[in-house]
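Participant: got a predicted structure plus its sequence, pasted below:
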Amino acid sequence: MLDDHAPPSAKAGRRDWIGLAVIALPCVLYSMDLTVLHLAVPKIAADLKPGSAALLWIVDIYGFMVAGALVTMGTLGDRIGRRRLLLIGAAAFGVTSLLAAFATSAEMLIVARALQGLAAATLAPSTLSLIRNMFHDDRERAFAIGVWIACFSAGAAIGPVVGGLLLAHFWWGSVFLINVPVMLLLMALGPILLPEFRDPNAGRIDLVSATQSMVAVLSIIYGMKRIAEVGVGPLPLFAIGFGLLVGTYFFHRQSRLADPLIDVNLFRVRGISAALATNIVALFVVFGTFLFIAQYLQLVLGMGPLEAGLWTAPTGIVFALGSLAAPYLERNYRPHVVVAGGFLVSAVGFLILTQLSATDGPWLLFIGMMILCLGVAPTGAITTDIVMAEAPPERAGAASAISETSFEFGGALGIAVLGSIVTAIYRSAMASQTLPGVPSESVDAAKDTLGGAVQVAAQLSGDRGPQLLAAAREAFVHAFEVTSALSALGAIGAALLAATLLRNVRQ
């Protein structure tokens, strides 16, 4: 049976709207788990004593596995049923959260986080494809997708706050335990309130294609993030090149299979390809900037993690409200007008961030941050709605996975490219500094990152530490300002791109 739902012409009923509330639960946790761990890193480091490489994998492996498994999980939902996959994923997410909470070694925590990422990869495509089949009316579907996007934004906003509160009273494993009761609630209510959907003509999963898609995505995103962290080098370039090569073979294989993992014809639909390109650009200009905002608040202004989280939390509210406002904006304006206009607004926010050296407080940063978020906030809901509206209902899972993967790629690309630019400018500025009395080895150690400079400065006696720290902070702010200017230009270019690509999209 394809589904147990109302015919496509019907309006959504009460069961559907209650089901949307149930769907919102895993969406909030999905994004919370991308951010909440950052606050727990100091306690994890003190308890489990991981090496620098192991600590990096503890933080990153969750996002890597989510990105790598999205395509496979989206298509799997089309085949075995989206509700079934969602419930299986919820159970796995709960179990792996327990494993992470009670990990007794760094290696155990890395494995638990990897498995947690695989489970999380079932949540986004399953929930979005269920929305596609639950809400057939264009306006209702647009609003439901706006709610769906808003839940991710809300999770990202409350993650640092909730994490900070938990860590203030409990051990680091508590940030994982909060997932368990929510997943139990989803497993209890899901079979009652969520209908089942699947593609009755779907073939068998091609394991070779599933492996290729995961390897390609993991390799590319790993390479991008490593460039952001350590700069351009042989290993990240090899990873990106290898991922592109495997991805090329993947798409070639899909065009020859009778039952492909991804229907490559989806990319030939103008609306879908235009929306995906816009997604990538939007996340590119935003994600990299938020990485620098977090460092600015903590390492330049000297805030603690919880205080920095409270300053950035309102951006999640802006994204949530923007996502909910998207369907109303679309009723009065064409998609290309809303998205292009939003990018121009975000460019103003980026230009404000180019003036940070003129102040020593957080308010100018806060104003610029809120304006740039206000500009791009409706974009995700609008582009996601375009993708889901243009995709055939039986391919909703695959389409939602492609949409989510474009967000992951855009974010990773922004972090890698903008992160590399900030690092390069920072190192250049530090290299030109003359710091009499500061040992040359201390200056060399401070040249790599602002975080390293803070640690080195704390070990110097007298005026030498503050002198080095002031120079490092000045270099970082300069790098942040230059990158914000480049982001403003990128936002203007994105506005032109959206105005062109989305102009003829049917809404």
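Facilitator: Nice, I can see it.
Participant: make it CA atoms for all contacts and neighbour counts henceforth
Facilitator: Fine.
Participant: tell me, how many residues neighbour the residue lying closest to residue 309 once chain neighbours are set aside?
Facilitator: Counting by CA to CA, 6 or more residues apart in numbering, residue 309 lies nearest to residue 160, which is 5.2 Å off, once chain neighbours are set aside. Look at residue 160: counted by other CA atoms under 10 Å, it has 27 neighbours.
Participant: so residue 160 sits against residue 311, correct?
Facilitator: No: if you go by CA atoms under 8 Å, residue 160 and residue 311 don't touch, sitting 10.2 Å apart.
Participant: can you tell me the closest non-neighbouring residue to residue 280?
Facilitator: residue 410 (3.9 Å).
Participant: helix or strand: which one has that neighbour?
Facilitator: helix 396-431 (DSSP states H and E).
Participant: for whichever helix or strand residue 107 is part of, packing partners?
Facilitator: Using DSSP H and E, residue 107 sits within helix 106-120. Helices and strands touching helix 106-120, by 3 or more CA pairs under 8 Å, 6 or more residues apart in numbering; DSSP states H and E, are helix 52-80, helix 82-101.
Participant: could you check the angle it makes with helix 82-101?
Facilitator: 160 degrees (axes from the mean of the first three to the mean of the last three CA atoms, to 10 degrees).
Participant: all strands of this structure, in order?
Facilitator: Taking DSSP state E as the criterion, the chain contains no strands.
Participant: burial of residue 193, as a residue count?
Facilitator: 19.
Participant: residue contacts, it?
Facilitator: Residues near residue 193 by CA atoms under 8 Å, 6 or more residues apart in numbering: 15, 16, 18, 19, 22.
Participant: how many neighbours does the second one have?
Facilitator: The number of residues packed around residue 16, counting by other CA under 10 Å, is 20.
Participant: and what of the fourth one?
Facilitator: Residue crowding around residue 19 was assessed by other CA under 10 Å; the count is 20.
Participant: from what I can see it touches residue 194, true?
Facilitator: Yes: the criterion here is CA under 8 Å, and residue 19 meets it with residue 194 at 5.6 Å.
Participant: is residue 266 in contact with residue 387, as I believe?
Facilitator: No: using CA under 8 Å, residue 266 is not in contact with residue 387; the gap is 9.2 Å.
Participant: what's the overlap in contacts for the two?
Facilitator: 272, 399.
Participant: put this next to the previous one:
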Amino acid sequence: MHGKIAGEGGRLAGRREWVGLCVLSIACLIYSMDLSVLFLAMPAIVADLDPSASELLWINDIYGFMVAGFLVTMGTLGDRIGRRRVLLIGAFAFGVASALAAFSSTAQQLIVSRALLGIAGATIAPSTLSLVVNLFQNEAERNRAIGIWGTAFALGGLVGPLIGGVLLQYFHWGSVFLINIPVMMALLIAAPFLLPEYRSDEGGKLDLLSVVLSLATVLPIIYGFKHMAAYGFETRQLVPILIGLLVGVLFVRRQKTLAHPLIDLGLFRIPAFTASLMVNLAGVFFVFGVFLFQNLFLQLVLGLSPLEAALWSIPSALVFTIMSFQAYRITNRFGAVRTVLIGLLVNAAGTAAMAVAAYAESLLGVLGASMIIGLGFVPVILTTTGLIVGTAPPERAGSASAISETSAEFGGALGIALLGSLATVVYRIWMDGVDLNSLDEAQATAVSATLAGAVEIAKTLGGATAPAWLETARTGFALGFAVCCIVASFTLLVLAAITRKVYAYVHIDDSSAAAH
């Protein structure tokens, strides 16, 4: 059988392993939370540091750029010098960088601090996931442990804005970084006693040229897609993407010539690994895009404040949390293949429901649809993550974890950029011909470009009643959101059909993730 997860029926974990899992999960939650915690802090940062428009963009994006760029390097480094060692080095650096970010007095200092946070954060995700695999030898327990790890990862992104909102209500904006420090200190104290060290005996020296080439591949591609999402599609944004792809070709060629490559291309010859990676990427692609729209929809269309939007999102966050804890039961009962296929179908139903709710501009409809998406998305992502890491040889688990995380970063960036571009096109077509004669040229351009621009212009105009074009703009955004959800629903159905054939072809046994 191809791609059967090693370690079925291994010894059961004890209290030490489960406490170690808690420590790893909390560290992963903090890493994930830092991707979104600045969401509500930006107005306070702007007022305090007065960044330029370009600096503001880098403050927002540099953490994700550095995480995406260094994941593979740090995952492979963990395989070679020890995963626990890399995790502890990263945790110490994460704490120091958090303090530097909290007390930054200029925008440039904050950008540098966020970049250092990203590099340190890149050690946490692959190290924590690969150490989870090492801790739990029994497959049923490992499925459950990966579910708890996944809960922490998903919850970090969901609670980041909420925690940020509470802290900003009472403290300086730097507090959103200072909360990282006690968690990292606890990890530094507990990890040597709770976590086993693991390194590959076959690893050679880290090839620095491969590291440079991997960064030069990932960073321009992520940069291009993020700018596409922020400003809409423009031909010039394809330049960094094409540069990244060309460097990627050089990177792959170099990996083929090295005795100890940065990425073991042999992993992609494992059919279950590659198929699971593709499903994982596609799942993240649609969920990131849809949930970005949901957040904007709640604020720009329904008029909720950022904190109100975060509070209304708590029910869907609870669904994600509960499903993350219980997804292992679904996998153990139905097997890996059926769990993934059923999850994709539920996800397709959720995005179809979201399309209807968005078009109707219904708050309860959107929140209900997001819960359905969570019911389908969580088992798919956790099961495919388990297959990605579990089908790799144990000595390459760090590298496989890093590839999985990098795939998620790419999927998220692609989803936000491509679905964002589609929604922008729908919005601009809808606004074409709307009477904006009462506005000057710059104002009319802003209103026609994005709903955010329309809302800002409406605020500057003041007045007791909102201008007529604002309601039209909101309808255009809702229509664009609905179109993206319809595309997502249809594509997920097609993906389910393809996945069924691929998994059947590579002979993944439906009981391969079952309890033994």
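Facilitator: Good, I have the coordinates. Keep in mind the model is a prediction, meaning the values are calculated, not measured.
Participant: of the contacts of residue 193 of structure 1, which are still contacts in structure 2?
Facilitator: For the contacts of residue 193 of structure 1, the aligned pairs still in contact in structure 2 (both residues aligned by TM-score structural alignment, their matches' CA atoms under 8 Å) are 15, 16, 18, 19.
Participant: so which of the residues you listed are in helices?
Facilitator: 15, 16, 18, 19 (DSSP state H).
Participant: near the first one, how many other residues are there?
Facilitator: When neighbours are counted by other CA under 10 Å, residue 15 of structure 1 registers 13.
Participant: tell me the spacing between the residue mapped onto it from structure 2 and residue 415 of structure 2.
Facilitator: Under the alignment (TM-score structural alignment), residue 15 of structure 1 pairs with residue 16 of structure 2. Separation of residue 16 of structure 2 from residue 415 of structure 2 (CA to CA, to the nearest Å): 39 Å.
Participant: how big is the angle separating the longest helix along structure 1 from helix 396-431?
Facilitator: Longest helix of structure 1, by residue count under DSSP H: helix 464-501. Our comparison of helix 464-501 of structure 1 with helix 396-431, counting by the same axes, to 10 degrees, yields an angle of 140 degrees.
Participant: mean deviation of helix 464-501 of structure 1 from structure 2?
Facilitator: By mean CA distance after the TM-score superposition for structure 1, the fitted helix 464-501 of structure 1 averages 1.8 Å away from its aligned residues in structure 2.
Participant: returning to that earlier point: of the helices and strands packed on helix 106-120 of structure 1, which approaches residue 434 of structure 1 most closely?
Facilitator: Among these, the nearest to residue 434 of structure 1 by CA to CA is helix 52-80 (30.2 Å).
Participant: average gap between that closest one and structure 2?
Facilitator: Looks like 0.6 Å for helix 52-80 of structure 1 (mean CA distance after the TM-score superposition for structure 1).
Participant: that helix packs against which elements?
Facilitator: helix 14-48, helix 82-101, helix 106-120, helix 123-134, helix 207-230, helix 396-431.
Participant: the last one vs structure 2, average distance?
Facilitator: In the superposition against structure 2, helix 396-431 of structure 1 averages 0.8 Å from its aligned positions (mean CA distance after the TM-score superposition for structure 1).
Participant: which strands and helices lie in contact with that helix?
Facilitator: helix 52-80, helix 123-134, helix 207-230, helix 270-295, helix 379-390, helix 464-501.
Participant: distance between the last one and the chain's centre?
Facilitator: It stands for helix 464-501 of structure 1. Remark: helix 464-501 of structure 1 is offset 20 Å from the chain centroid, using CA atoms, centre = their mean, to the nearest Å.
Participant: for it, buried residues please.
Facilitator: The neighbour-count check on helix 464-501 of structure 1 (16 or more other CA atoms under 10 Å) flags 464-465, 467-499, 501 as buried.
Participant: please apply the same query to the fourth one.
Facilitator: Applying a neighbour-count criterion of 16+ other CA under 10 Å, one finds 270-289, 292-295 buried in helix 270-295 of structure 1.
Participant: circling back to that earlier point, name the residue in residue 266 and residue 387 of structure 1 with the higher neighbour count.
Facilitator: Ranked by neighbour count (other CA under 10 Å), residue 266 of structure 1 and residue 387 place residue 387 first, with 24 against 19.
Participant: wait, that one touches residue 277, no?
Facilitator: No: using CA under 8 Å, residue 387 of structure 1 is not in contact with residue 277; the gap is 11.2 Å.
Participant: tilt between the longest helix of structure 1 and helix 270-295?
Facilitator: 170 degrees.
Participant: circling back to that earlier point, want to throw the helices and strands packed on helix 396-431 of structure 1 into CSV with distance to residue 111 of structure 1?
Facilitator: Supplementary listing: those in CSV, determined by distance: least, CA to CA, whole Å:
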stretch, distance to residue 111 of structure 1
helix 52-80, 9
helix 123-134, 19
helix 207-230, 16
helix 270-295, 25
helix 379-390, 31
helix 464-501, 35
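Participant: so which of those is nearest residue 396 of structure 1?
Facilitator: helix 123-134 (5.0 Å).
Participant: by contact count, what packs against that closest one?
Facilitator: Looks like helix 123-134 of structure 1 contacts helix 14-48, helix 52-80, helix 82-101, helix 138-169, helix 379-390, helix 396-431 (3+ CA pairs under 8 Å, 6+ apart).
Participant: before we move on, the earlier item: now flag whichever of the contacts of residue 193 of structure 1 is closest to residue 343 of structure 1.
Facilitator: Lowest distance from residue 343 of structure 1 to the contacts of residue 193 of structure 1 (CA to CA) belongs to residue 22, with 32.2 Å.
Participant: is it true that that closest one touches residue 190?
Facilitator: Yes: at 7.0 Å, residue 22 of structure 1 counts as touching residue 190 under the criterion of CA under 8 Å.
Participant: gap between residue 145 of structure 2 and residue 285 of structure 2?
Facilitator: On the measure of CA to CA, residue 145 of structure 2 and residue 285 of structure 2 end up 24 Å apart.
Participant: same deal with residue 307 of structure 2?
Facilitator: Counting by CA to CA - residue 307 of structure 2 and residue 285 of structure 2 are separated by 25 Å.
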